[in-house]
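Undergrad: this is a predicted model, with the sequence first.
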Amino acid sequence: MNQVVVNVVKARLRRQLVGWGRWMGFEVLGKEESIDFLSPYRIAATPGDQAVLPDVNDFIDADKLVFGRTTAMPEPGYVWQYQSNARKATLLRCGALFSESKVLCLDWRGNQRLLSDFVTLQPRAIRDVDTVIAPWSHYLDGVRFGGYYDYLVLVAGKLCRIKEALPADVFNQAVVAYPLFNTAYEQELLALIGFSGGQIFDSRSTDLRFTTCILGNSGHWFYPNMEDLMALKRQIELQLETDAYQSNRIYISRSGRRRIVNEDALIAMLKKYDIQIIEDRPRTVAEQVAIYRNASFIIGPHGGSFTNILWCRPGTHLVELFSSNYVPDFFLYMARQLDLRYSAHYFGPESENRFSQLEEDILVSVPDLERRLEQFFSEKSTA
């Protein structure tokens, strides 16, 4: 389905949702309308500074352009401390604020499942609290929302933006509520950011009633506001011990989608260059931070693990491997913002639609890559 059709379908669904809302006695605000509604309650704002991303030629074939020069336009990041002037406000099951007969949307334009939040017969436990932090207002679908990258960029980074905008006593006494991802990394990150178990609620099962709600908006999915990620970096690294730097060369393996189909041959070659193989298995956030913080050279297939370049030291070199049918540039964006070195490579015929196969596996020409690595590390040793 092309983007024009997608936009038409989304617009039609939004018109239907607005119509249903009026019929049921509430108003559904779009993202811009929600930001306007909350303007009197704004307590912090971070500009969305644009970033110029340079041409990136292929790591192996220097005559092949992987990314053309472009300008990334992150959105401003806001924090609001909303005070309900009437009866207590609440969050819908999806985590959206519902108050004054209005439903706010601060993450993405429209929420196609809002109507089900009003008509579902499944009860939620009611709980009264003073202040709730509401960082996210969508259900997870396992494709667009629901992975490690999504959580760090869209939820954890925003929570750190909110934490740094609030007085410590307000943050410490507040609860947080949204449709939880229910992952081990979520639990660990929430604890590192400063939330205990008794402060965390799943909006799908608990109907929180409150007079004060702390909210923040989501920005561009590919080009997040880097102030959010830097806030996350500050908050997490404050809680974790820093070991002596080891300057490791590492390969990040993937066992699910976008895996390297000839990985056995690739790994055998990489070991010749003292590249450690990081297998795809569950790890704590602390372990992932340590792996990336101690790396000087990283290579592997495009995937959510590369969100961890946030913990890398400036100058670390990331080599990202793609299929020719899925070549997104958001780790190029992060690497540039973090003062890392970046290279990219894909093997095979170039695709006209570089976002057509999100889950396609990746083939690597091992002999070509070996010749390039031999040259690369030789140049490094003589530099």
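TA: Happy to help now that I have it.
Undergrad: for the rest of this, base every contact and every neighbour count on C-alpha atoms.
TA: Fine.
Undergrad: tell me which other helices or strands the helix or strand that contains Gln276 touches.
TA: Applying DSSP states H and E as the criterion places Gln276 in strand 275-278. Packed against strand 275-278 by the contact rule (3 or more Cα pairs under 8 Å, 6 or more residues apart in numbering; DSSP states H and E) you find strand 248-252.
Undergrad: rerun that using 10 Å as the cut-off
TA: On a contact count with 3 or more Cα pairs under 10 Å, 6 or more residues apart in numbering; DSSP states H and E, strand 275-278 meets strand 248-252, helix 263-270, strand 295-301.
Undergrad: list the helices and strands the last one packs on?
TA: If you count contacts as 3+ Cα pairs under 10 Å, 6+ apart, strand 295-301 packs onto strand 248-252, strand 275-278, strand 317-322, strand 341-346.
Undergrad: buried stuff in whichever helix or strand comes after the third one?
TA: Of the helices and strands lying after strand 317-322 in sequence (DSSP H and E), the nearest is helix 330-337. Along helix 330-337, the positions that meet the burial threshold by neighbour count (16 or more other Cα atoms under 10 Å) are Phe331, Leu332, Tyr333, Met334, Ala335, Arg336.
Undergrad: contacting residues around helix 330-337?
TA: Residues from elsewhere that reach helix 330-337 (Cα atoms under 10 Å, 6 or more residues apart in numbering): 51-54, 56, 67, 71-72, 221-226, 229, 302-304, 306-307, 309-310, 312, 314-320, 329, 338, 340-344.
Undergrad: drop anything exposed from these.
TA: By 16+ other Cα under 10 Å, those give 53, 56, 67, 72, 221-226, 229, 302-303, 306-307, 309-310, 312, 314, 316-320, 329, 338, 340-344 as buried.
Undergrad: hang on, the earlier thing: got the helices and strands packed on strand 295-301 as CSV, with distance to Gln187 columns?
TA: Below are the helices and strands packed on strand 295-301 laid out as CSV (distance: least, Cα to Cα, whole Å):
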stretch, distance to Gln187
strand 248-252, 23
strand 275-278, 23
strand 317-322, 28
strand 341-346, 31
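Undergrad: which stretch among those comes nearest Leu114?
TA: strand 317-322 (35.9 Å; Cα to Cα).
Undergrad: next, count neighbours for Asp150.
TA: 18 (other Cα atoms under 10 Å).
Undergrad: also this one, for the comparison:
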Amino acid sequence: MDQTSLPFGTFETIKDWLDSEGDSWAGGNMLKKIHGEFPVPQNAKLRPPCPPSWYPNQFSGGDVSVIPNGRIWGKNGAILTPDNYLIGDVSFEGVHITSENHSIFKQKGLPSVSHYKNVADLTHVYSGNYYHYMYEVLPRIDLLHQSNLTINYYVVNEGFGERYQSETLKRLGIDERQLVPTHDHFHLQAEKLIVPSQPSFPTKWAYEFLRKTFSNPNTSSSDKKRIFIKRRWSRNFTNIDQLVELLEGLGFVTLELEDLSVANQVEIFSSAEIVIAAHGAGLTNLTFCQPGTKVLEIFAPTYIIPHYWAISALGNLRYHYLIGEPKDSSSGVKNEWAGGDNITVDIDKLKTYIEENLLA
């Protein structure tokens, strides 16, 4: 088969592909279930106003598949079968991009392949984001460890090497010399391509893995703090000075997380009594809060998603949310991505909410 030709089509999952093959690839294929599904706890009834379909009835399980002579293409890490089909759910390129519209089908052809032995896929299109890395990349290493498979190299996305990535890989005993970064013309074939599940929403097994690996059981529970997380980059508060003045007057400490190690962030959140923050990746660290910690997530009205509600549910946290004021359309400023919109919060409304729900 010509490995530089475009895929013949797509399968949504590896299981779909295996089912279509019957016994023809049975000599080396494997799909091993590591974790089962888990019902969504009913303890977090206060849900952000997202479409009902965004709230699963159960958190996804996790598995590991082996694809003999499987391939990885491109900077985002598309997974290709030996008979040249794209596997959609582990070749994710964005929330609005279907498998049929994957960028691989826009190519004139594929580059020649480089050959490896036992390779594991750790790519994710958003792996440069702290939340996506911590919940959608790092826990897959635990799936791989539990599979007991021999792995020589790990394929990661180009640009890999943020401080939190290096710190966490070191904690897991992964040698950076084992990392193979992708690039625009990347095309690798492995004798055994090992592909762990790529979740798109928090999972119980990822939550438990992160707590087991990074939580410090010696963190003092007597020194509880009220913390406000201030964002340095996008999705800032337009009236941040008034907000900080209010919160510090109520005993909150203002923190920026961007320059802190993962260990420092874990320590801060594990000793928090109350956490207030705009929706953003820093809230990934709710994973390390103690049960009963109060959380107030503040959204822009244009961008509301339930991921940190889910983490709060997994951790038995007392989750709350507020939605900022409607955006002033007369400003003429429009972001291509609504997630970049800044937030204006009604200070009086926020003060009342905090006093009645978080401090009462």
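TA: Happy to help now that I have it. None of the values given here were measured: they were computed from a predicted structure.
Undergrad: any idea what the TM-score is?
TA: Remark: TM-score between the superposed chains equals 0.78 [TM-score structural alignment, normalised by the length of the second structure]; 328 aligned residues with a Cα RMSD of 3.4 Å.
Undergrad: closest one to Tyr41 of the first structure among the helices and strands packed on strand 275-278 of the first structure?
TA: Checking those against Tyr41 of the first structure by Cα to Cα gives strand 295-301 as the closest, at 42.7 Å.
Undergrad: not counting sequence-adjacent ones, nearest residue to Gln58 of the second structure?
TA: Among residues not flanking Gln58 of the second structure along the chain, Pro39 sits closest, at 4.1 Å (Cα to Cα, 6 or more residues apart in numbering).
Undergrad: residues in contact with the one you found?
TA: Pro56, Asn57, Gln58, Phe59, Ser60, Lys204.
Undergrad: same thing but 8 Å
TA: Contacts of Pro39 of the second structure were listed using Cα atoms under 8 Å, 6 or more residues apart in numbering, and they are Asn57, Gln58, Phe59.
Undergrad: of these, which is the most crowded?
TA: Within the contacts of Pro39 of the second structure, Phe59 tops the neighbour count with 21 neighbours, counted by other Cα under 10 Å.
Undergrad: now do the SS call for Thr352 of the second structure.
TA: With DSSP: H, G, I helix; E, B strand; the rest coil as the basis, Thr352 of the second structure sits in helix.
Undergrad: and for the residue opposite it in the first structure once aligned, the neighbour number?
TA: Under the alignment (TM-score structural alignment), Thr352 of the second structure maps onto Arg371 of the first structure. Using other Cα under 10 Å, Arg371 of the first structure has 11 neighbouring residues.
Undergrad: Arg371 of the first structure and Ser205 of the first structure, how far apart?
TA: Distance of Arg371 of the first structure to Ser205 of the first structure, computed by Cα to Cα, to the nearest Å: 56 Å.
Undergrad: please, which helix or strand holds the closest residue to Tyr151 of the first structure other than its chain neighbours?
TA: The shortest distance from Tyr151 of the first structure to any non-neighbouring residue, by Cα to Cα, 6+ apart, is to Glu186 (7.6 Å). Element membership of Glu186 of the first structure [criterion: DSSP H and E] is helix 184-193.
Undergrad: assign Arg258 of the first structure to helix, strand or coil.
TA: Assignment for Arg258 of the first structure (three-state DSSP): coil.
Undergrad: contact partners for it?
TA: Pro301, His302, Gly303, Ser323, Leu358, Glu359, Glu360, Asp361, Ile362.
Undergrad: that one maps to what in the second structure?
TA: Alignment note (TM-score structural alignment): Arg258 of the first structure maps to Arg235 of the second structure.
Undergrad: got it, and Phe306 of the first structure?
TA: So Phe306 of the first structure corresponds to Leu283, using TM-score structural alignment.
Undergrad: just tell me what Asp63 of the second structure corresponds to in the first structure.
TA: Using TM-score structural alignment, Asp63 of the second structure pairs with Tyr78 in the first structure.
Undergrad: for the corresponding residue of the second structure for Asp329 of the first structure, give its distance to Asn316 of the second structure.
TA: Using TM-score structural alignment, the partner of Asp329 of the first structure in the second structure is Pro306. The gap separating Pro306 of the second structure from Asn316 of the second structure is 15 Å, by Cα to Cα.
Undergrad: ok, now which ones touch the counterpart of Ser197 of the second structure in the first structure?
TA: By TM-score structural alignment, Ser197 of the second structure lines up with Asn217 in the first structure. With contact taken as Cα under 8 Å, 6+ apart, Asn217 of the first structure is in contact with Gly77, Tyr78, Val79, Leu106, Asp107, Pro135, Lys158.
Undergrad: mapped onto the second structure, which of those are still contacts?
TA: Contacts from the contacts of Asn217 of the first structure that recur in the second structure, judged by both residues aligned by TM-score structural alignment, their matches' Cα atoms under 8 Å, are Gly77, Tyr78, Val79, Asp107, Lys158.
Undergrad: just give me the neighbour total for the second one.
TA: Spelled out, that is Tyr78 of the first structure. 24.
Undergrad: so which helix or strand takes in it?
TA: Counting by DSSP H and E, Tyr78 of the first structure is part of strand 77-83.
Undergrad: by contact count, what packs against that strand?
TA: By 3+ Cα pairs under 8 Å, 6+ apart, strand 77-83 of the first structure packs against strand 42-46, helix 157-165, strand 212-216.
Undergrad: which ones are touching the spatially most central residue of the second structure?
TA: Central residue of the second structure (Cα atoms, centre = their mean): His132, 2.2 Å from the mean position. Residues near His132 of the second structure by Cα under 8 Å, 6+ apart: Tyr126.
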